[in-house]
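sequence first, then the predicted structure:
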Amino acid sequence: MHALLRLLILLSTARKRPKLSMFETSSVPMRALLTDIDMAGHINNGMYFSLFDLGRFDLMVRAGVWDEMKKNKWTPVVQSETITFRKSVVFNQKFTQETRILGMDEKSIYFEQRMVVDGEIYVQATIATRLLSKEGPVANEKILATMGLGPPEDLVLPEWVARWRADTALPGARRPAPHLWV
């Protein structure tokens, strides 16, 4: 529930912050709250993904993508994510959450997100996302056309991300995925 409250606050304040292109980096100042931490006194590993959701919403609102999503009734979903922890963000510690689009392929938009304390990376995640409509997944070309954009020429999806995505993918939702340990 606290993440929902944070989301509502973020959505109401993001519009007051400087506008961004969807290919720029969003930086959101935050503080580790009591509801974020676990028994060890640092942000719970699962909570990072909830906080990263907020960073993507900030970028979408400030880049104008959020309004287009609402107008077109598109819903954002996460398809895959991976995270690396370097240092712990502890209770009441200030940090910034940095979010940028890492690249795109024919199916997904990939984000790189970081928790940064005093200019130092503490946590980094890579997240594969899509937008869905009632008709199904929205093509990235349609998203870019709706925004009146093309991807920057220097926006090249790192090879390791493509391999990670292929190596960890489950079958599509319309194909069987039997639960068998092998």
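Perfect, thanks for sending it. Numbers count the residues shown, from 1 in each chain.

going forward, measure contacts and count neighbours with C-alpha atoms only.
Fine.

quick one, helices of this protein?
All helices of the chain, identified by DSSP state H, fall at 2-14, 45-62, 65-72, 140-147, 159-168.

contact partners for the residue lying closest to P137 once chain neighbours are set aside?
Spatial nearest neighbour of P137, excluding adjacent residues (CA to CA, 6 or more residues apart in numbering): L131 at 5.9 Å. For L131, the contacting residues are W74, T75, P76, V77, P137, V138, by CA atoms under 8 Å, 6 or more residues apart in numbering.

ok, and here's another one to check against it:
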Amino acid sequence: MNLYFRLFWLLLWQVRRCKRIGFLDTSKIKYRTMPSDCDINFHLTNSRYAAFMDLARTYMMAEMGVLKRLIKLKWMPIVNASEFTYIRDIKPFEIFTIESKIVGWDEKYFYIEQRFITERGLHCIVHVRGVFIAKRQQIPITKVIKTVGFTGKTPTLPPEVIKWISFLNLKKAVNMA
């Protein structure tokens, strides 16, 4: 339930007061770990990372100035795959920042990197692969890029993302045979 309150707070308050960033810039949003976010080990539970990341990506789109436009078009962001690397735990009541940025795209997917950081350092790095859909159809990446007004050069995907894409392709090939 507390994530609904955080979502309402994000949409009603934070989005209206966010700074503007470029399409490839890093978005930063802070949260505090509440006891209800923790598991029996008294740290942020794994499922909450993904939930907080959803909020952070929504905030990132607002900072880019594209959230309202995408909502008007009824384009929905969909996560296709994600991979998490946990480094250290986040304790109850600890303040953490989620840094989110688009690291690139290919002919089908966007790739986003999200990092969880506290005063103690880096806690988790996550890569997310996603698309936008409308009326059950995927929106072509070229159309999304044009709609958000990005005219710069397509960034080169980081080596770890390229390896991850290869792994995802292998996984699909093995399991779809």
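Structure's in. What do you need? Remember, predicted model here, so these are calculated numbers, not experimental data.

circling back: export the contacts of L131 of structure 1 as JSON lines, with columns for distance to S108 of structure 1 and neighbour count.
Below are the contacts of L131 of structure 1 laid out as JSON lines (distance: CA to CA, whole Å; neighbours: other CA atoms under 10 Å):
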{"residue": "W74", "distance to S108 of structure 1": "14", "neighbour count": "20"}
{"residue": "T75", "distance to S108 of structure 1": "14", "neighbour count": "15"}
{"residue": "P76", "distance to S108 of structure 1": "11", "neighbour count": "17"}
{"residue": "V77", "distance to S108 of structure 1": "10", "neighbour count": "12"}
{"residue": "P137", "distance to S108 of structure 1": "10", "neighbour count": "16"}
{"residue": "V138", "distance to S108 of structure 1": "10", "neighbour count": "18"}
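
max pairwise distance over those: which two?
Longest distance between any two of the contacts of L131 of structure 1 is 11.2 Å, between V77 and V138; criterion CA to CA.

what touches both of those two?
Joint contacts of V77 of structure 1 and V138 (CA under 8 Å, 6+ apart) are R130, L131, L132.

restricted to strands, list the contacts of L131 of structure 1.
Taking DSSP state E, the ones among the contacts of L131 of structure 1 that sit in strands are T75, P76, V77, P137.

how close does the residue nearest the centre of structure 2 get to L168 of structure 2?
Closest to where the C-alpha atoms of structure 2 average out (CA atoms, centre = their mean) is R57, at 4.1 Å. Distance, R57 of structure 2 to L168 of structure 2, by CA to CA, to the nearest Å: 22 Å.

can you check V15 of structure 2 too?
Distance check for V15 of structure 2 against L168 of structure 2: by CA to CA, it reads 34 Å.
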